[in-house]
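Undergrad: make a model of this:
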Amino acid sequence: MAATELKAQARTGVGKGAARALRREGLIPAVIYGDKKPPLPVSISYNEALKRIYAGGFLSHVITLDVDGEKHKVIPRDYQLDPVKDKPLHVDFLRVGAGARINVQVAVHFVGEDKSPGIKRGGVLNIVHHTLELSCPADAIPEQVTVDLAGLDIGDPIHLDAVQLPTGVQLHGHEIDPTVATIVAPSGMRAEEAEAGAAESAAPAGETKE
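TA: Predicted coordinates:
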């Protein structure tokens, strides 16, 4: 995942009043923390923050934050939005040290629908995990985790152990082998199977021949 650059300015004012003053200037407050260094209050462009947050993947991209000419390698860790207008109000950046590993949420991407017998028969892809939390080298965060549906039929689950993760990337979390998705029967097929089962149960038992 290629690093991108974002301009920032060091700031001295803190508190609600200072934050409101920044927003009137088209900026929002942010802070850089971590890597055993003191927090650094900064401000960034409101428009840039808005664009990057809504472009997707904001919290899984390492970026270079240029603070008045001094460059910091960081990853966005959290952001605050206005609860009514959904406008960015604040961003937290985590410093990324050399050789660091970080935990990130990475999107799951599905391919091979045209080669899945289950989907060809009308099955529906039921996605259990749209993202996975992975432990990755900070300089090698995958853009996505790709899951191939080729050869899968209705009722087949897709477990993470069947998915090839990039070298050095590991699942982070409590589930050892989570189900990423399943291919389920369409509602019409499920209804027909249920009716057939009910009819079979209700049918009178046949006479036993002597």
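
Undergrad: alpha carbons only for contacts and neighbour counts from here, please
TA: Fine.

Undergrad: name the residues that touch stretch 166-184?
TA: Counting by C-alpha atoms under 8 Å, 6 or more residues apart in numbering, the neighbours of stretch 166-184 from elsewhere in the structure are 103, 118-119, 123-130, 132-137, 142, 152-161.

Undergrad: are any of these buried, and which?
TA: Members of those that pass the buried threshold by neighbour count (16 or more other C-alpha atoms under 10 Å) are listed as 103, 118-119, 123-125, 132, 134-137, 142, 152-154, 157-158, 160.

Undergrad: please identify the helix or strand for the closest residue to residue 109 other than its chain neighbours.
TA: Distance criterion C-alpha to C-alpha, 6 or more residues apart in numbering; nearest residue to residue 109, sequence neighbours excluded, is residue 146 at 4.8 Å. In the assignment (DSSP states H and E), residue 146 maps to strand 145-148.

Undergrad: buried ones in that strand, by neighbour count?
TA: Within strand 145-148, the residues scored as buried using 16+ other C-alpha under 10 Å are 145, 147, 148.

Undergrad: here is the second sequence; please produce its structure so I can put it next to the first one:
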Amino acid sequence: MAGEIPDLHAQERTGTGKGAARQARRDGMVPGIVFGGDVDPLPIQIKFNDLLKRLHKGRFKSTLFNLKVDGHDDVRVICRDVQRDVVKDLPTHFDLMRLRRTSKINIFIPVEFVGEEDSPGLDRGGVLTVIRPEIELIVTAGDIPEKVTVDLSKLDIGEGVSISDVTLPAGAKPTIDRDFAICSISAPSALASAEDEMDGDEVEETEVIEQNAETVEGEKEHAEE
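TA: You can find the predicted model right below:
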């Protein structure tokens, strides 16, 4: 499992319709609905500030949550939509979907880098640049991997790891079709500067012909011809 699934606390709404939704907003709540799972939709509401913090944190729509509502069993959900005010761009409503263990979802999985102590590039002073500390994968809700492991033990300076180089957990695949970079090892700034200076010191070699009486005489004869 990808770490501990975060809890999402909500309250059940007693009323439905536009009037109940407006009342929820006046009370500092954001109305929402939980659907799916072969059971009736459940109208809920979440504190406005709590939802806003989660939205600012990012990836609210690609995070698996453990929904906790008083009087109901906990259920795993994922956000399917957040409606916003067209002027203020603030959340006004949200939709959550219940998940079965076989449901396919998009979720970000953290990357763990191993083998740093054996990397020839890092041993020579190279610098590891992490391009993607997380990778968005399509996985089943009941079999979410804890991490994706990237081996650095054979990487030298100037080399990197792409998604095609990584063995993904069974049943998981990237949401991006193209091959993309995850990390690379670059030369340390001191070494790169030294190489640049060496390149700048290279002078193009030219052939120098010593001018003497014989070469000058030969040039005159060639000109007269």
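
Undergrad: now stretch 28-35 of structure 1: buried residues?
TA: Of the residues in stretch 28-35 of structure 1, those with enough neighbours to count as buried (16+ other C-alpha under 10 Å) are 28, 29, 30, 31, 32, 33.

Undergrad: in structure 1, what residue spans correspond to helices?
TA: In structure 1, helices defined by DSSP state H lie at 16-24, 46-55, 117-120, 187-202, listed in chain order.

Undergrad: wait, which of those helices is closest to residue 108 of structure 1?
TA: For those, the distance to residue 108 of structure 1 is smallest for helix 46-55, at 16.5 Å, taking C-alpha to C-alpha.

Undergrad: so the closest one versus helix 16-24, what angle?
TA: In this structure, helix 46-55 of structure 1 runs at an angle of 90 degrees to helix 16-24, with axes from the mean of the first three to the mean of the last three C-alpha atoms, to 10 degrees as the basis.

Undergrad: what's the mean deviation for helix 46-55 of structure 1 versus structure 2?
TA: On the superposed models, the aligned residues of structure 2 are on average 6.3 Å from helix 46-55 of structure 1, with distances taken as mean C-alpha distance after the TM-score superposition for structure 1.

Undergrad: same for that helix, what does it pack against?
TA: Packing contacts for helix 46-55 of structure 1, counted by 3 or more C-alpha pairs under 8 Å, 6 or more residues apart in numbering; DSSP states H and E, involve strand 88-95.

Undergrad: list the contacts of the strand it packs on.
TA: Under the contact criterion C-alpha under 8 Å, 6+ apart, strand 88-95 of structure 1 has outside partners 28-35, 46, 49-50, 72-82.

Undergrad: equivalent analysis for stretch 74-84 of structure 1, please.
TA: For stretch 74-84 of structure 1, with C-alpha under 8 Å, 6+ apart as the criterion, the contacting residues are 32, 58-65, 87-96.

Undergrad: in it, what's buried?
TA: By neighbour count, and taking 16+ other C-alpha under 10 Å as the criterion, the buried residues in stretch 74-84 of structure 1 are 74, 75, 76, 77, 79.

Undergrad: aligned to residue 22 of structure 1, what sits in structure 2?
TA: With TM-score structural alignment as the criterion, residue 22 of structure 1 lines up with residue 24 in structure 2.

Undergrad: its match - how many residues pack around it?
TA: A total of 22 residues lie near residue 24 of structure 2 under the criterion other C-alpha atoms under 10 Å.

Undergrad: do the same with residue 200 of structure 1
TA: For residue 200 of structure 1, the neighbour count with other C-alpha under 10 Å is 11.

Undergrad: show me what contacts the equivalent of residue 145 of structure 2 over in structure 1?
TA: Using TM-score structural alignment, the partner of residue 145 of structure 2 in structure 1 is residue 142. Taking C-alpha under 8 Å, 6+ apart as the contact definition, residue 142 of structure 1 lies against 1, 106, 166.

Undergrad: can you give me the strands in structure 1?
TA: Using DSSP state E, the strands of structure 1 run over 4-10, 27-34, 37-45, 63-67, 70-81, 88-95, 101-111, 124-127, 131-137, 145-148, 157-159, 170-171, 179-184.

Undergrad: closest to residue 191 of structure 1 out of these?
TA: Evaluated over the strands of structure 1, closeness to residue 191 of structure 1 peaks at strand 179-184, with 12.7 Å, by C-alpha to C-alpha.

Undergrad: and that closest one, which stretch of structure 2?
TA: Under TM-score structural alignment, strand 179-184 of structure 1 corresponds to residues 181-186 of structure 2.
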